[in-house]
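1. sequence and computational prediction follow.
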Amino acid sequence: MFNLSLSFISSFLVTMLIVRYAGMFGKFSMDYDLHGVQKNHTHAVPRVGGIGVVSATCFTCFVGALFGTNPRAETMLLLAVAAPAFCSGLAEDLTKRVSPRVRLLLAMAGAGLGVYLLDAVVVRVDLPLIDAYLVFAPVAIGLTVLTVAGLTHAMNIVDGMNGLASVTAILIFGSIGYVAHEVGDWFVMSVALTMVGAILGFVIWNYPMASVFLGDGGAYFAGFVMAELLVILILRHPNVSAWYAAVVTIYPLFETVFSIYRRRMLKGRPASQPDGLHMHTLIYKRIARRGVYSGHTRRRERGNPTASVYLWAMALIGIVPATLFWQSPLLLACAALAFVAVYLWLYSCIVRFRTPHWLLMGHHEVITASAPDKTRHH
């Protein structure tokens, strides 16, 4: 609990300073793009909240190493291998000029360093046909690099609403910390709890109304550390099913896989090209702010945090059974199938304007045909 408390306080204070002095560095830190296809905010907000999360994590890990609340060597190495992913995202936050390919390559480089420095290698996926090939080091290393980089970018994909990626990350890290406690893995548990506190300190400034965004740097850092902890947890503990890693992170992973399929196969567009058809965007536009006139800024702003609640509930379809049944491949596979079925059914309903009525409860229609005519006299 020391790591969680210290990282929370540190993150809260650093993020407060970022919010307080955002105007001084607004040219670099503010997100002024209010009309992008994936943008859902109504005013400029600093997008460097990841600095608060990373600063708090590093500070807590250093202090924890001094007081013996987390292993010194492994923790420092983990922070080192996470640096390329975070720095590439932060550079994009500040310059808006770092291509997705460069960020992907740097995340892969960090995963490669993790293999070398932490021995963090995917050695099994609990599928016999695939596990037979993972005995070959190049295959295992290649799969590790792809999966770690994939989850790193997946967390950035779902970072589209206030609190969406950050609270989802808190739930996943909380699950990882619990499973690590159950199997007695001090390193994984201490880092997971540190991440919970660091992200929670940021969330206070991001939800329900956003004074700061996590940014690419923060999302990449959270996703990368999450991926490394899962690889290490599965590697060290044979009683933890490899399916646990897939199911606890199934929301960001499946969102990413489905987005690639939708863009490449259905639309014939590059997978990296942004669009407004993510699940969270559809829920925001067609449920959370249903019928709201585009000029009603306050109502649109309220729809943003409301949309996140729907996605947190969806993420829990994977996180809860993963946390309860982390030793059972069969139950975890059933949970994965259940999530995929619910996701595809709900996406199909919303995109075809056939949203189930029970999802619309509490969202009242507002006249949308035109803005009120203030000059009209009766």
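-> Received it, and whenever you're ready, just let me know what you need. All of these numbers come straight from a predicted model, not from anything done at the bench.

2. CA atoms for contacts and neighbours, from now on please.
-> Noted.

3. and Y284, how far is that from W243?
-> Separation of Y284 from W243 (Cα to Cα, to the nearest Å): 31 Å.

4. for S211, same thing?
-> S211 is 37 Å from W243, by Cα to Cα.

5. this is the other structure I want to compare:
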Amino acid sequence: MPNTSLFFTELFRYDAFIAGVASLITSLLLVFTKNWHGSFSMDHNSGIQKMHTTPTPRIGGIGIAVGVLAGFAASSHGIAAAEKRAILSTILLAGMPAFIFGLLEDVTKKVSVRIRLLATMASGVLGWGITGTAITHVDIPGLDFILGYTVFSVFFTAFAVGGVANSINIIDGFNGLTAGTAIIMLAAFGIIARQVGDIPLAFTCMIIAGAVIGFFLVNWPRGKIFLGDGGAYFLGFTLAWIAVLLPERNASISPWTSLLICSYPIIEVGFSIYRRKFLREATAVTQPDAVHLHSLANKRWAKKIFPNASKTTRNGLTSPFLWCYALIPCSAAIFFQHSKVLTLAALVISFAIYLSMYNKLAFFRWIPKNSAR
């Protein structure tokens, strides 16, 4: 059993603090200057998935990107920190296609889902090109043999990175939901990395978490700024790349541990595709709707528990319900990080909990029926 203790002083790293401050200041500046850039940066409050009441800047991803860059700049230039800086530089460079094409969608509203998906996959390929790292094993006989060939390994990595990045964008529906979930996921990755002695990766997670926290303080609970597609895709790529690095750098960690940590957004996007394809009269899988788990949690739980709260307040109070759910697989991953069997079992249980919650919220019963539509 690995040492689960974390040195208290490690939680107060200078570079992570600088990342948080830079992200916070940038996010606040974007809010205070919205009259200058609002003509192209605002997310208006009309649309099936819009839960805010006033037009709001949707370029908060700039704050996170600036925060990560500031954390990188503030990091020690000594030999001991070289590996951490290499990881951060890869994230900043390889994450640019995902960030730029997402940001273009934020300001033009004209970048298709397909182009954004390809951009996030390109970030995965670029990450491999910079580091030579790709997914080489998933503990599945046969598939591991195929992944031994570089071309298949790189393609699989690009597909996985693109999938996780887009799943993060899917859950970006309420104030603090994506940022809070990302903080939980980064904490899980960081704790596991620290437990197995991968200090550079652990400290990388802390710097990125600092940048996310800076944005989070402006985004939650009142939603003064939104993550936007640029932020969601950049953050999604970052989480996906860390998920790739953790088992590839540490042979004792099961690849399923990374999947388990990322399972909430992955389950959400997977079930959404299934729901739109088979349960809603063959609705296009890219067509937006307001029946995601977080949307139903807002309608059923937040509205019922806080009946006198304003729409904006209920928006922010919806996210903690989903943070609690995200904690389940992330906590299980920390305890079962070395066991393929236990992480798989935890993944199945997490999916079962998701389905039970969804059926309770959508159909008012915990157990689904075959006739449910």
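-> Perfect, I can see it now. Since we're looking at a predicted model, the values are computed, not measured.

6. quick check: TM-score for this pair?
-> Scored against TM-score structural alignment, normalised by the length of the second structure, the superposed chains reach a TM-score of 0.90; 352 aligned residues with a Cα RMSD of 1.9 Å.

7. which residues in the stretch 1-150 of the second structure form strands?
-> According to DSSP state E, counting those that start in this stretch, the stretch 1-150 of the second structure carries its strands in the segments 42-43, 56-57.

8. can you pull the contacts of the aligned residue in the first structure for L92 of the second structure?
-> L92 of the second structure maps onto L79 in the first structure, with residues paired by TM-score structural alignment. Residues in contact with L79 of the first structure (Cα atoms under 8 Å, 6 or more residues apart in numbering) are C58.

9. where's the residue most central in space within the first structure relative to G89 of the first structure, distance?
-> Central residue of the first structure (Cα atoms, centre = their mean): M155, 3.0 Å from the mean position. When Cα to Cα is the yardstick, M155 of the first structure and G89 of the first structure sit 12 Å from each other.

10. equivalent analysis for G223 of the first structure, please.
-> In this view, G223 of the first structure and G89 of the first structure are 12 Å apart by Cα to Cα.

11. the more surrounded of those two?
-> Neighbour totals were compared for G223 of the first structure and G89, and G89 leads with 32 against 27 (other Cα atoms under 10 Å).

12. tell me which of the strands of the stretch 1-150 of the second structure is the most buried.
-> strand 56-57 (a mean of 24; mean count of other Cα atoms under 10 Å).

13. other SSEs contacting it?
-> helix 34-41, strand 42-43 (3 or more Cα pairs under 8 Å, 6 or more residues apart in numbering; DSSP states H and E).

14. read off where the first one ends up in the first structure.
-> Helix 34-41 of the second structure falls opposite residues 22-29 of the first structure when the two are matched by TM-score structural alignment.

15. re earlier: is it true that the residue nearest to the centre of the first structure touches I250?
-> No: contact between M155 of the first structure and I250 fails when scored by Cα atoms under 8 Å: they sit 10.9 Å apart.

16. quick check: the match of L92 of the second structure vs A111 of the first structure, distance?
-> 12 Å.

17. please apply the same query to G291 of the first structure.
-> Separation of G291 of the first structure from A111 of the first structure (Cα to Cα) stands at 45 Å.

18. cool, T297 of the first structure as well?
-> T297 of the first structure is 42 Å from A111 of the first structure, by Cα to Cα.

19. who has more neighbours, those two?
-> A111 (31 against 14).

20. dump the residue contacts of the more buried one.
-> A111 of the first structure makes contact with 81, 144-145, 148-149, 228 under the criterion Cα under 8 Å, 6+ apart.
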